[in-house]
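*Asks:* need a structure here:
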Amino acid sequence: MAILPVKLLDTSHEARDQAQDHERRLELLAKVLASGMAGQRIERTEVERACSPQTTDCLVKLLRDRGAERGLFVVVQKTSTLILQIFADLVDIRNEKLLVHKELNFRGDNDEAWRRAGEFLARQLEAAPDGASSRVR
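*Replies:* This next block holds a predicted model:
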């Protein structure tokens, strides 16, 4: 399973620039998911080189070219410091079919909250009927 870089949609309109914190937390979430689901992370630079603009068709082709059977697409929406939501799609790359869609809310915009959300999401994806077979050892 290939895990694409986690994307962020920040609609919080917070005054303080949090770009560095956001980048660190996106990386943290991707690492936690890769560890919890035995997936291979695709680096942001590879995606940027291969897909500009980053369309679904291009991302699926990139994963297919890398030999991935399944791909995990994740977006975090930050509404405020206290309210964040994760949208995750596990896709069968060969058949271009959505296998599992998960949405979860979590509270707290700090490293610990993001880590715990990633661990919970990995367990949820693994427990999903089609997600269980996504574990590759």
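*Asks:* going forward, measure contacts and count neighbours with C-alpha atoms only.
*Replies:* Fine.
*Asks:* Quick check: which element contains residue 104?
*Replies:* In this assignment (DSSP states H and E), residue 104 forms part of strand 97-106.
*Asks:* Which SSE is immediately downstream of that strand?
*Replies:* helix 111-127.
*Asks:* Could you list which residues are in contact with the nearest residue to residue 40 once chain neighbours are set aside?
*Replies:* Closest residue to residue 40 apart from its sequence neighbours, by C-alpha to C-alpha, 6 or more residues apart in numbering: residue 2 at 4.9 Å. Counting by C-alpha atoms under 8 Å, 6 or more residues apart in numbering, residue 2 touches 39, 40, 41, 42, 63, 68, 69, 70, 71, 72.
*Asks:* Which of those residues fall in helices?
*Replies:* residue 63 (DSSP state H).
*Asks:* So which of the contacts of residue 2 are in strands?
*Replies:* For the contacts of residue 2, the ones inside strands are 40, 41, 70, 71, 72, with DSSP state E as the criterion.
*Asks:* In the longest helix seen in the chain, which residues are buried?
*Replies:* Secondary structure of the chain per DSSP H: the longest helix is helix 19-37. Of all the residues in helix 19-37, those buried under the rule 16 or more other C-alpha atoms under 10 Å are 22, 25-34, 36-37.
*Asks:* Find the nearest non-adjacent residue to the most centrally placed residue in the chain, please.
*Replies:* Residue closest to the mean C-alpha point of the chain, counted by C-alpha atoms, centre = their mean, is residue 74 at 2.9 Å. Nearest residue to residue 74, sequence neighbours excluded (C-alpha to C-alpha, 6+ apart): residue 88, at 4.4 Å.
*Asks:* which ones are touching that neighbour?
*Replies:* Counting by C-alpha under 8 Å, 6+ apart, residue 88 has contacts 72, 73, 74, 75, 100, 101, 102, 103.
*Asks:* Next, the structure of the following sequence, for comparison with the previous one:
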Amino acid sequence: MTGRASGIATFGAAAALLSQMIQLSPGFSAAPLTVAVADFDYFDTSGEVRDQRAEHRARMLRFTELLRESLSSQGDYHVQPLECTDPPCTPINMQPARFIDASRRSGARFVVYGGIHKMSTLVQWGDIQLLDLEADKVLFRQNVTFRGDTDEAYRRAAAFVSGSVRDALEKR
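*Replies:* You can find the predicted model right below:
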């Protein structure tokens, strides 16, 4: 082997070893993955007489904020909102193709999106999805249910969803 070929082989071996050390060593970590968390749709078919749209809008905003905060809290994910010209930034509001385009323009590798449906005065359910924008595939889809139409119920739902999304990202 020539001196140059030997040097290239040594460099290649060193790079491979360094790559393994970074992946295996707890003190080393790769750059955080970028995750966009879109706004969430909300549907109320409970038939309740009192107009609760303002309360629900505020709770959905807080739900999304809590999800973003929880995912970014440990520093292993760079979490950002999705930008669009006509909020809310959801597949239903924007149409799916425009939503995907906006997600890709954000620079995120993954996007979390979904919606919450209030079925009755006590029961709500949500459909949450995690899309890998690079691989063009849904990595995770989960239906969640929760009781109550209170700030606390939304806080608990956001914490549960955040944990589920984290698990899905770690398993990818």
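*Asks:* Overlay the chains and give the TM-score.
*Replies:* In this superposition the chains share a TM-score of 0.86, using TM-score structural alignment, normalised by the length of the first structure; 130 aligned residues with a C-alpha RMSD of 2.1 Å.
*Asks:* Map residue 124 of the first structure across to the second structure for me.
*Replies:* Counting by TM-score structural alignment, residue 124 of the first structure corresponds to residue 164 in the second structure.
*Asks:* re earlier: map the residue nearest to the centre of the first structure across to the second structure for me.
*Replies:* For residue 74 of the first structure, the residue aligned by TM-score structural alignment is residue 114.
*Asks:* just residue 40 of the first structure next, same as before
*Replies:* In the second structure, the residue matched to residue 40 of the first structure (TM-score structural alignment) is residue 80.
*Asks:* Its match: what's it in contact with?
*Replies:* With contact set as C-alpha under 8 Å, 6+ apart, residue 80 of the second structure has these partners: 34, 35, 36, 37, 68.
*Asks:* circling back to that earlier point, I'd like to know how far the residue nearest to residue 40 of the first structure sits from residue 62 of the first structure.
*Replies:* 10 Å (C-alpha to C-alpha, to the nearest Å).
*Asks:* what sits against the aligned residue in the second structure for residue 28 of the first structure?
*Replies:* Residue 28 of the first structure maps onto residue 62 in the second structure, with residues paired by TM-score structural alignment. Not one residue lies near residue 62 of the second structure by C-alpha under 8 Å, 6+ apart.
*Asks:* where's residue 4 of the second structure, which helix or strand?
*Replies:* Taking DSSP H and E as the definition, one finds residue 4 of the second structure inside helix 3-24.
*Asks:* Specify, as a residue range, where that helix falls in the first structure.
*Replies:* Under TM-score structural alignment, there's no match for helix 3-24 of the second structure.
*Asks:* hang on, the earlier thing: dump the buried residues of helix 19-37 of the first structure to TSV, plus distance to residue 128 of the first structure.
*Replies:* Below are the buried residues of helix 19-37 of the first structure laid out as TSV (distance: C-alpha to C-alpha, whole Å):
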residue	distance to residue 128 of the first structure
22	28
25	25
26	23
27	24
28	23
29	19
30	19
31	20
32	18
33	15
34	17
36	14
37	12
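*Asks:* which residues are contacting the host helix or strand of the residue nearest to the centre of the first structure?
*Replies:* Assigned by DSSP H and E, residue 74 of the first structure belongs to strand 70-78. The contact list for strand 70-78 of the first structure (C-alpha under 8 Å, 6+ apart) reads 1-12, 60, 63, 84-94, 134.
*Asks:* Which position in the first structure pairs with residue 36 of the second structure?
*Replies:* That one, residue 36 of the second structure, aligns with residue 2 by TM-score structural alignment.
*Asks:* what do you get for residue 148 of the second structure?
*Replies:* That one, residue 148 of the second structure, aligns with residue 108 by TM-score structural alignment.
*Asks:* contacting residues for its match?
*Replies:* 81, 82, 83, 84, 114.
*Asks:* from those residues, which single one is nearest residue 47 of the first structure?
*Replies:* residue 114 (22.7 Å; C-alpha to C-alpha).
*Asks:* wait, isn't that closest one in contact with residue 25?
*Replies:* Yes - counting by C-alpha atoms under 8 Å, residue 114 of the first structure touches residue 25, with 6.6 Å between them.
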